[in-house]
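Student: no sequence on this one, just coordinates:
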């Protein structure tokens, strides 16, 4: 009894002695047996339903890879000091030279900012087939090369030293180059065709030439680019060229060329004068505007 008193406690032991071990639910915490409710049907009675058909198992074809035992598989570790890293496009991480960064910034700014018509007209160049015909004509009237000039002057000096008198030679037909020379020919109305490069830097050197040609009634055209014009006159670059005269054999082709040039440039003055350039948005700005448009469309759809 003293040991039972320690385990159960004084009050529980008293209840056990008074009421017995079978009816001690209050002290021992045993739950009475559940009463069965009459009237409830047992589950599973009635008609048995047919079992559903098992799903057909999908057959997966396993393709066995033929492994050549001569080639060993070597797992690569791309940690520091381990295998060579795979090649990646690192153009965004390159420290480009300053002139490349400047020309890229300039190209983006020219797209973003609004460009006035006098400057924007230099983006509208002569079409390719007409430009090919033009350069074929200009190639026939290239000026004298530096080597040919040296040979001519050398022969002239030898003839003079030998005592031979040569009559003064006329200037050969050819293209005239340089802004000052071309402007003078336009003002004197001697130029029959003026060719201007589209990428002159600074643009102020030639920005007034189209207006001057229209004012004086001289056909002009804008072509790509200053390096291509430079090759015609044996220079690296050239801003503009002028043709003053052509041979009789080329007059028919030259007349057609001038007619095409006038239709594309001289007669389109009003259209060119009103056409602004630039003002293009970047991808981030376009995405922001598209997001706002989607939000507005969603609000309208909800209101309806």
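Tutor: Happy to help now that I have it. For clarity, every value in this text was computed on a predicted model and none was experimentally measured. Residues are numbered from 1 along each chain as shown.
Student: use CA for all of it now, contacts and neighbours both
Tutor: Will do.
Student: Show me what the helix or strand hosting residue 135 packs onto, helices and strands only.
Tutor: Following DSSP states H and E, one finds residue 135 within helix 128-140. Applying 3 or more CA pairs under 8 Å, 6 or more residues apart in numbering; DSSP states H and E, we find helix 128-140 packed against helix 251-264.
Student: Which elements pack onto the next helix or strand after the helix it packs on?
Tutor: Counting by DSSP H and E, the next helix or strand C-terminal to helix 251-264 is helix 269-274. For helix 269-274, the packing partners by 3+ CA pairs under 8 Å, 6+ apart come out as helix 117-120.
Student: buried residues in the helix it packs on?
Tutor: Residues of helix 117-120 classed as buried by neighbour count (16 or more other CA atoms under 10 Å): 118-120.
Student: Please enumerate the strands of the stretch 101-250 of the chain.
Tutor: 114-115, 176-177, 193-197, 220-223, 240-243 (DSSP state E, counting those that start in this stretch).
Student: To residue 302, which of these lies closest?
Tutor: strand 114-115 (37.9 Å; CA to CA).
Student: which secondary structure elements does the closest one contact?
Tutor: Helices and strands touching strand 114-115, by 3+ CA pairs under 8 Å, 6+ apart, are strand 277-278.
Student: returning to what we had before: flag every buried residue along the helix holding residue 135.
Tutor: Buried-residue list, helix 128-140, by 16+ other CA under 10 Å: 131, 134, 137-138.
Student: For residue 228, give its distance to residue 260.
Tutor: 21 Å (CA to CA, to the nearest Å).
Student: swap in residue 242?
Tutor: Distance, residue 242 to residue 260, using CA to CA: 17 Å.
Student: likewise residue 271?
Tutor: Distance, residue 271 to residue 260, by CA to CA: 17 Å.
Student: returning to that earlier point: so for residue 242 and residue 260, which residue has more residues nearby?
Tutor: residue 242 (25 against 16; other CA atoms under 10 Å).
Student: take the one below as the second:
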């Protein structure tokens, strides 16, 4: 790797002109030409100010094309050094210039966000793309912690009613009580790892929205109003917490994994 993220640079001489010095001097000329061609990075804004925007756009368009070759003449020895740039997968173009005024288009791999291991993010929960308020994250965790506490109360009440139930109602009460245990676990998951467990938020929403709508349609059936109030609160507060902590970002490692699977890097030269 050479500086600038360019993969596998290969330099070759165009051959010494007639009457040139010894092969050693010829090689030194080649080395000087390559050294002159060493790129100096420019940002996109600097490229535009320097009038290199057209070249930058051309390199960006060609970054997934076959290998590019650029030439840098050495003013001292009259030798042309040709640098072949092999584009990398998942790369973006960079606008550069050289000490001799020659422009080079390089490629560098897009950096992976730190802490990604087997599709799961091992970095702290703060390390997610975009601007996000720490206060919003804390509010989200307070809300989900409160919902977990409410579910824990329901779990305790379910255990009590399960032992008080008649044999005819025992299975139904046991099934409902173990359901409270599942949802308590889900609330704990989204509290501790709000952006690392894809699907946890969505499972909560699907169930709570369904039971709330069903309870509202029952009207005056005993327990329907209380169920609609409690589960309605869980839906509204859960959506608020989901937005505050950007819970949808839990799916990003999976989408990146699918993109990587469709773009293998084993064929890199």
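Tutor: Received the coordinates, thanks. Just so it is clear, the model here is predicted, and its values are computed rather than measured.
Student: With both chains overlaid, what TM-score comes out?
Tutor: Here the TM-score for the pair of chains, by TM-score structural alignment, normalised by the length of the second structure, is 0.22; 95 aligned residues with a CA RMSD of 5.9 Å.
Student: re the thing from before, can you give me the angle the helix holding residue 135 of the first structure makes with helix 251-264?
Tutor: Angle, helix 128-140 of the first structure to helix 251-264, by axes from the mean of the first three to the mean of the last three CA atoms, to 10 degrees: 130 degrees.
Student: burial of residue 150 of the first structure, as a residue count?
Tutor: With other CA under 10 Å as criterion, residue 150 of the first structure counts 12.
Student: swap in residue 53 of the second structure?
Tutor: A count of nearby residues for residue 53 of the second structure, using other CA under 10 Å, gives 16.
Student: Likewise for residue 107 of the first structure?
Tutor: Using other CA under 10 Å, residue 107 of the first structure is surrounded by 10 other residues.
Student: Regarding the second structure, what is its longest helix?
Tutor: Assignment by DSSP state H gives helix 134-164 as the longest helix of the second structure.
Student: quick revisit: select, out of the strands of the stretch 101-250 of the first structure, the one closest to residue 300 of the first structure.
Tutor: Proximity to residue 300 of the first structure, assessed across the strands of the stretch 101-250 of the first structure by CA to CA, is greatest for strand 114-115 (33.3 Å).
Student: Name the helix or strand for residue 69 of the second structure, please.
Tutor: Secondary structure assignment for residue 69 of the second structure, by DSSP H and E: strand 68-73.
Student: okay, the angle between the following helix or strand past that strand and strand 68-73?
Tutor: The helix or strand immediately downstream of strand 68-73 of the second structure is strand 80-85, counting by DSSP H and E. Using the same axes, to 10 degrees, the direction of strand 80-85 of the second structure lies 150 degrees away from that of strand 68-73.
Student: Packing partners of strand 80-85 of the second structure?
Tutor: strand 11-13, helix 23-36, strand 68-73, strand 103-109.
Student: swap the cut-off to 7 Å and go again
Tutor: Strand 80-85 of the second structure is packed against strand 11-13, helix 23-36, strand 68-73, with contacts defined by 3 or more CA pairs under 7 Å, 6 or more residues apart in numbering; DSSP states H and E.
Student: and the angle from it to strand 103-109?
Tutor: Using the same axes, to 10 degrees: strand 80-85 of the second structure against strand 103-109 is 30 degrees.
Student: Just want the angle from strand 80-85 of the second structure to helix 23-36.
Tutor: In terms of direction (the same axes, to 10 degrees), strand 80-85 of the second structure departs from helix 23-36 by 50 degrees.
Student: closest to residue 213 of the first structure among the buried residues of helix 128-140 of the first structure?
Tutor: Taking those together and measuring to residue 213 of the first structure by CA to CA, the closest member is residue 134, at 18.0 Å.
Student: And for the closest residue to the closest one other than its chain neighbours, the neighbour number?
Tutor: Nearest residue to residue 134 of the first structure in three dimensions, chain neighbours excluded: residue 257, at 7.2 Å (CA to CA, 6 or more residues apart in numbering). The number of residues packed near residue 257 of the first structure is 17, by other CA under 10 Å.
Student: cool, and residue 134 of the second structure?
Tutor: 12.
Student: cool, residue 190 of the second structure as well?
Tutor: So residue 190 of the second structure, with other CA under 10 Å, has 27 neighbours.
Student: same question, residue 302 of the first structure
Tutor: Neighbours of residue 302 of the first structure using other CA under 10 Å come to 8.
Student: Let me know the distance separating it from residue 220 of the first structure.
Tutor: Residue 302 of the first structure is 58 Å from residue 220 of the first structure, by CA to CA.
Student: try residue 161 of the first structure
Tutor: 46 Å.
Student: Neighbour count: these two, which is higher?
Tutor: Legend: neighbour count by other CA under 10 Å for residue 161 of the first structure and residue 220, higher for residue 220 (26 against 10).
Student: quick one: contacts for that one?
Tutor: Neighbouring residues of residue 220 of the first structure by CA atoms under 7 Å, 6 or more residues apart in numbering: 193-195, 210, 213, 261, 265.
Student: in which helix or strand would I find the nearest residue to residue 93 of the second structure once chain neighbours are set aside?
Tutor: Ranked by CA to CA, 6+ apart and with sequence neighbours excluded, the top spatial neighbour of residue 93 of the second structure is residue 60, at 4.6 Å. Per DSSP H and E, residue 60 of the second structure falls inside helix 53-61.
Student: Residues in contact with that helix: which ones?
Tutor: Helix 53-61 of the second structure is contacted from outside by 47, 92-95, 105, using CA under 7 Å, 6+ apart.
Student: Let me know the angle separating that helix from strand 68-73.
Tutor: For helix 53-61 of the second structure against strand 68-73, the angle by the same axes, to 10 degrees is 140 degrees.
Student: want to throw the contacts of helix 53-61 of the second structure into CSV with distance to residue 186 of the second structure, secondary structure and neighbour count?
Tutor: Below are the contacts of helix 53-61 of the second structure laid out as CSV (distance: CA to CA, whole Å; DSSP: H, G, I helix; E, B strand; the rest coil; neighbours: other CA atoms under 10 Å):
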residue, distance to residue 186 of the second structure, secondary structure, neighbour count
47, 50, helix, 19
92, 39, strand, 19
93, 43, strand, 20
94, 44, strand, 23
95, 48, strand, 28
105, 49, strand, 26
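Student: still on that earlier bit, how many residues are close by the residue nearest to residue 93 of the second structure?
Tutor: 19.
Student: for residue 151 of the first structure, same thing?
Tutor: Residue 151 of the first structure: 11 neighbours (other CA under 10 Å).
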